[in-house]
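# Below are the sequence and a predicted model for it; my questions follow.
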Amino acid sequence: MALTLEMKFNTENGKTMTISISEPKDDLTPAEVSNVMQTIIDQDVFHYEGFSLIGINQARVIERNISEIALS
């Protein structure tokens, strides 16, 4: 099973930017995720098409099951 944390942000140009983190720790709390997202916004670290991130849109953990197919 593969886990991915997706953090979605609103941008100045009205679009949404997603930052994905592979294999986040198991015991993440909503407060921790929210604090990290707000820090990313406050520090103005990332831009999307030249526009700053201005708000938190959504966060979610995606769980995928991967099954290899043996090819001969």
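Yes, it's here.
# Every contact and neighbour count from this point should use C-alpha atoms.
Will do.
# elements contacting the longest strand along the chain?
For the chain, the strand with the greatest residue count under DSSP state E is strand 51-64. On a contact count with 3 or more Cα pairs under 8 Å, 6 or more residues apart in numbering; DSSP states H and E, strand 51-64 meets strand 2-11, helix 30-43.
# try this one next to it:
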Amino acid sequence: MEKILNIYFTTEDKKTYHIALSHPKDDLSKATVEAVAQKIVDTRVLNNDKHTLTAFKKATYTTREVSELQ
């Protein structure tokens, strides 16, 4: 089963921006993810001309099961 961690941010223009991370650890807490998200906002590493991240909004897991056809 494939798992993806989605981290959502609010932007300066009140829109939502998200990043998706493949194969995250299973035991992540909201506080842990929120702390990392805050570092991303503070360092401005993902900011560009199209968006400026201002705050952590939420985090979700997406799981997907992939089966090869036989």
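That came through fine. It should be emphasised that the depicted structure is a prediction, and the values quoted were computed from it without experimental measurement.
# sorry, back to before: could the helices and strands packed on strand 51-64 of the first structure go into a markdown table alongside distance to Gly55 of the first structure?
Listed next are those as a markdown table, based on distance: least, Cα to Cα, whole Å:
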| stretch | distance to Gly55 of the first structure |
| --- | --- |
| strand 2-11 | 5 |
| helix 30-43 | 7 |
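# so of the ones you listed, which one's packed in deepest?
Among those, strand 2-11 has the highest mean neighbour count (mean count of other Cα atoms under 10 Å), at a mean of 18.
# Now do that one: distance to the chain's middle.
Centroid separation for strand 2-11 of the first structure versus its chain: 2 Å, with Cα atoms, centre = their mean, to the nearest Å.
# after that strand comes which helix or strand?
Following strand 2-11 of the first structure in sequence order, the next helix or strand is strand 16-22 (DSSP states H and E).
# Identify each buried residue in that following strand, please.
16-17, 20 (16 or more other Cα atoms under 10 Å).
# Ala59 of the first structure: which of the helices and strands packed on strand 51-64 of the first structure is closest?
strand 2-11 (4.5 Å; Cα to Cα).
# Can you list the helices and strands that that closest one packs against?
So strand 2-11 of the first structure, by 3+ Cα pairs under 8 Å, 6+ apart, packs with strand 16-22, strand 51-64.
# Nearest approach to Val36 of the first structure belongs to which of those?
So among these, strand 51-64 is nearest, using Cα to Cα, at 10.4 Å.
# Of all the residues in that closest one, which ones are buried?
52-56, 59, 61.
# Rebuild those residues as a markdown table, extending it with distance to Phe9 of the first structure.
Compiled in a markdown table, the buried residues of strand 51-64 of the first structure are given as follows (distance: Cα to Cα, whole Å):
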| residue | distance to Phe9 of the first structure |
| --- | --- |
| Ser52 | 10 |
| Leu53 | 6 |
| Ile54 | 7 |
| Gly55 | 6 |
| Ile56 | 5 |
| Ala59 | 9 |
| Val61 | 15 |
